[in-house]
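A.B. asks: Mind looking at a prediction? Sequence and model below.
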Amino acid sequence: MISIGATRSTTTPADRARIALPAGPIRGLAVRAASLAGFLALWWAVAAVKLVDPQFLPGPQAVWDAFVRANSWHQLAPGVPREVPGEQNYFLWEHLLASLQRIAAGAGAAVILGPIAGFALGTSRTPATIVGPYLNFVRTLPPLGYIGLLIVWFGIGDTSKIWLLFLAAFPPIVIATMAGVHQVSADRINAARSLGADRLQVVTRVLLPATLPEVIGGIRVAVGFAWTTVVAAELNNGIPGIGGLAFLAGQQLNTALTMACIIVIGLTALTLDAVISWIGALVVPWKGQA
């Protein structure tokens, strides 16, 4: 018989430390915050000792100053009383808003038309066989490979930029939707037909719910890819635009402003992805995060 009083705890100090740490989201947030603080400290130290030329790697304070300057009124030049807004006569948030409007037009059209085309091709084998290779061809093309052609066709205005973003987002959504349709069991479709469902009812009540996770996943990939092409879309006449500002700042060797734009572009991408993930969790709760 084992005496209760003689039982000793076998918990090690490492185990107690792990138990003491907050679990779940709080622990994850603490780890991320510590990681960010460590990265900023390392960045500041490298910049402070000028291990890298400040022209190539400005410190966090310089990048922050560039961000603040891009969002405030300031003198056009030392000794000149005239004040101008932000950079290139626009505040940074106005540049960001202009890029988001282009994304909304280009990628938004792809989000609407992509699933429709994907369902049509996914349920029709012959058209899918014909169109599929062209979709993959466009999907694999780098945006810089055809931006010049779009400018020739549509000019240097927003039309060519919107077309570029549409072409970046449309193929991934169509292909993801087709894949989702092809994964639906034929038994489910035949069962619906045996119960009297017509083609439209099969699509809306069987195929659509079953393929929604794939569609949401395709939209996430497509919008992310479209956002990464925003700099390419705004190489020509991209002001206002966050990508155009980043490109122009780089040409002017304004590294601090370039890095500020890059950080804003990255944070915006994370926000867009989080929003789409949240919408996906609402639309397909049985799959959790789409």
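C.D. replies: Right, received. Where do you want to start?
A.B. asks: Please count neighbours and contacts with C-alpha atoms only from this point.
C.D. replies: Noted.
A.B. asks: what about the helices in the stretch 51-200 of the chain?
C.D. replies: Under the criterion DSSP state H, counting those that start in this stretch, the stretch 51-200 of the chain contains helices at 60-70, 92-122, 125-140, 147-154, 158-183, 186-194, 199-202.
A.B. asks: Same list (those) but as TSV, adding distance to Glu214 and mean neighbour count.
C.D. replies: Below are those laid out as TSV (distance: least, C-alpha to C-alpha, whole Å; neighbours: other C-alpha atoms under 10 Å):
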stretch	distance to Glu214	mean neighbour count
helix 60-70	38	18
helix 92-122	10	21
helix 125-140	17	13
helix 147-154	29	15
helix 158-183	5	25
helix 186-194	17	13
helix 199-202	17	14
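A.B. asks: Adding distance to Gly217, write these out as a markdown table.
C.D. replies: Shown next, in a markdown table, are these (distance: least, C-alpha to C-alpha, whole Å):
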| stretch | distance to Gly217 |
| --- | --- |
| helix 60-70 | 33 |
| helix 92-122 | 12 |
| helix 125-140 | 16 |
| helix 147-154 | 26 |
| helix 158-183 | 7 |
| helix 186-194 | 22 |
| helix 199-202 | 22 |
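A.B. asks: Figure out which of those is closest to Ala246.
C.D. replies: helix 92-122 (10.0 Å; C-alpha to C-alpha).
A.B. asks: Just want the angle from that closest one to helix 158-183.
C.D. replies: 40 degrees (axes from the mean of the first three to the mean of the last three C-alpha atoms, to 10 degrees).
A.B. asks: Make sure Val52 is actually in contact with Trp44.
C.D. replies: No. Using C-alpha atoms under 8 Å, Val52 is not in contact with Trp44, being 11.3 Å away.
A.B. asks: For these two, indicate the residue with more neighbours.
C.D. replies: Trp44 (16 against 13; other C-alpha atoms under 10 Å).
A.B. asks: Next one for the comparison:
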Amino acid sequence: MSTATATATAAPRTRPARRPSRVRRWWPHAATLAVLLLVWSVVAASDVVSPSYLTPSPREVWDAFVRANTNHPIGGGVDRVVRGEEGYFLWEHLLVSLQRIGAGLAAAIVVGIPLGLFMGTVDWAGTLLGPYVDFLRSIPPLAYIGFLVAWFGIYDASKIWLLFLASFPPIALATVNGVRGVREDQLHAIRTLGATRRQTVTTVLLPATLPDILSGVRVAVGFAWTTVVAAELVNGIPGIGGLAYLSGTQNKIALSVACIIVIGLTAIALDALIRTIEKALVPWRGKD
């Protein structure tokens, strides 16, 4: 028997790793959710919080969600049907908020990425403008509401500006960090080949910076969603944040909780969408 044959015989066969089934991957999440709903139901049924309407049960939250998405008769024996909540279905409130967030985020991308490229490639621009972008990043969005409403009124312009101010800093700073992480030898090589500044940006800087830009967009989307309630505090109907705030002031706690859950689930869905886009555009990220 040859040495190669003996080695092949002695070497144990390795089985390919099996991917966990969907059931095995999802049952821990389902079990955790079941325990959470059980604890929630027990707390709502007990007298831990008084009065009892401050702790709606999962069933009451579900009923409020269904009511907000259907037509229902008004109380008091009046033969009139009310459409959803505040004249809109819940999904319509959500759609309006998504449109506002989309407008603010789009403006932040249009301004933040070019500014980040400028700050990252021009030393004096980064030194001069960097502290101001950091200053904007450190200010809570609620601090802007008063003068934004005074400047732009109570309609969508002030809300979009607020969402822009919440989304712009993380995108700009992520772009700057991405540019500064590009290897100098890559830039020297393409310049040696006679590339112009525009060609250097489009063929080297942007592709190399794209993973950081997408990370900044993910952070910006999170900031925008945490700001949506603040953006819709004034004249926020229709709007999911405005409905959450208004229902809370009217002691419709079940509806307010339903709005909060919808906001959270939508944020998770948007984050998953951005991660999917990131995998498609930068499949090499995380690989050696």
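C.D. replies: It's in. Being a predicted model, the structure only gives us computed values, none of them experimental.
A.B. asks: TM-score for this pair?
C.D. replies: For this chain pair, the superposition-based TM-score is 0.90 by TM-score structural alignment, normalised by the length of the second structure; 269 aligned residues with a C-alpha RMSD of 1.6 Å.
A.B. asks: related to what we said a few turns ago, please identify which of the helices of the stretch 51-200 of the first structure is closest to Gln289 of the first structure.
C.D. replies: Nearest to Gln289 of the first structure, of the helices of the stretch 51-200 of the first structure and by C-alpha to C-alpha, is helix 158-183 at 16.3 Å.
A.B. asks: matching residues in the second structure for that closest one?
C.D. replies: On the second structure, the counterpart of helix 158-183 of the first structure by TM-score structural alignment is residues 156-181.
A.B. asks: returning to that earlier point: select, out of the helices of the stretch 51-200 of the first structure, the one closest to Gly250 of the first structure.
C.D. replies: Using C-alpha to C-alpha, those put helix 60-70 closest to Gly250 of the first structure, at 13.1 Å.
A.B. asks: mean deviation of the closest one from the second structure?
C.D. replies: Compared with the second structure after the fit, helix 60-70 of the first structure shows a mean deviation of 0.5 Å (mean C-alpha distance after the TM-score superposition for the first structure).
A.B. asks: and that helix, which stretch of the second structure?
C.D. replies: Going by TM-score structural alignment, helix 60-70 of the first structure sits over residues 58-68 in the second structure.
A.B. asks: List the contacts of that stretch.
C.D. replies: 37, 40-41, 83-85, 88-90, 254-255, 257-259 (C-alpha atoms under 8 Å, 6 or more residues apart in numbering).
A.B. asks: and what of stretch 265-284 of the first structure?
C.D. replies: 212-213, 216, 219-220, 224, 227, 242-243, 287-290.
A.B. asks: One more: stretch 101-120 of the first structure?
C.D. replies: Contacts of stretch 101-120 of the first structure (C-alpha under 8 Å, 6+ apart): 158, 161-171, 173-178, 181, 203, 215, 219, 222-223, 226-227, 230.
A.B. asks: run the last query once more with 6 Å
C.D. replies: Ile162, Leu165, Phe166, Ala169, Phe170, Ile173, Val174, Thr177, Met178 (C-alpha atoms under 6 Å, 6 or more residues apart in numbering).
A.B. asks: would a markdown table of those with distance to Gly250 of the first structure be doable?
C.D. replies: Shown next, in a markdown table, are those (distance: C-alpha to C-alpha, whole Å):
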| residue | distance to Gly250 of the first structure |
| --- | --- |
| Ile162 | 23 |
| Leu165 | 22 |
| Phe166 | 26 |
| Ala169 | 26 |
| Phe170 | 30 |
| Ile173 | 33 |
| Val174 | 35 |
| Thr177 | 38 |
| Met178 | 40 |
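A.B. asks: tell me which of those residues is nearest to Thr126 of the first structure?
C.D. replies: Distances from Thr126 of the first structure to these, taken by C-alpha to C-alpha, are shortest for Met178, at 13.1 Å.
A.B. asks: Arg125 is in contact with that closest one, correct?
C.D. replies: No. Met178 of the first structure is beyond contact range of Arg125, at 10.4 Å (criterion: C-alpha atoms under 6 Å).
A.B. asks: Find the residues that touch each one of those two.
C.D. replies: With C-alpha under 6 Å, 6+ apart, Met178 of the first structure and Arg125 have no common neighbours.
A.B. asks: ok so, going back, to Gly24 of the first structure, which of the helices of the stretch 51-200 of the first structure lies closest?
C.D. replies: helix 60-70 (30.5 Å).
A.B. asks: how far off helix 92-122 does the closest one point, in degrees?
C.D. replies: Using the same axes, to 10 degrees: helix 60-70 of the first structure against helix 92-122 is 90 degrees.
A.B. asks: Pull the contacting residues for the counterpart of Ile213 of the second structure in the first structure.
C.D. replies: Superposed on the first structure with TM-score structural alignment, Ile213 of the second structure falls opposite Val215. For Val215 of the first structure, the contacting residues are Ala176, Thr177, by C-alpha under 6 Å, 6+ apart.
A.B. asks: try 7 Å this time
C.D. replies: If a contact means C-alpha atoms under 7 Å, 6 or more residues apart in numbering, then Val215 of the first structure has Pro115, Ile173, Ala176, Thr177 as its contacts.
A.B. asks: how close does Val111 of the second structure get to Gly126 of the second structure?
C.D. replies: Shown here: Val111 of the second structure relative to Gly126 of the second structure, a distance of 15 Å by C-alpha to C-alpha, to the nearest Å.
A.B. asks: Same question for Val149 of the second structure.
C.D. replies: 31 Å.
A.B. asks: do the same with Pro20 of the second structure
C.D. replies: Pro20 of the second structure is 47 Å from Gly126 of the second structure, by C-alpha to C-alpha.
A.B. asks: What of Gln186 of the second structure?
C.D. replies: 21 Å.
A.B. asks: what would the contacts of Val215 of the first structure look like in JSON lines with distance to Gln75 of the first structure?
C.D. replies: Below are the contacts of Val215 of the first structure laid out as JSON lines (distance: C-alpha to C-alpha, whole Å):
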{"residue": "Pro115", "distance to Gln75 of the first structure": "50"}
{"residue": "Ile173", "distance to Gln75 of the first structure": "46"}
{"residue": "Ala176", "distance to Gln75 of the first structure": "50"}
{"residue": "Thr177", "distance to Gln75 of the first structure": "52"}
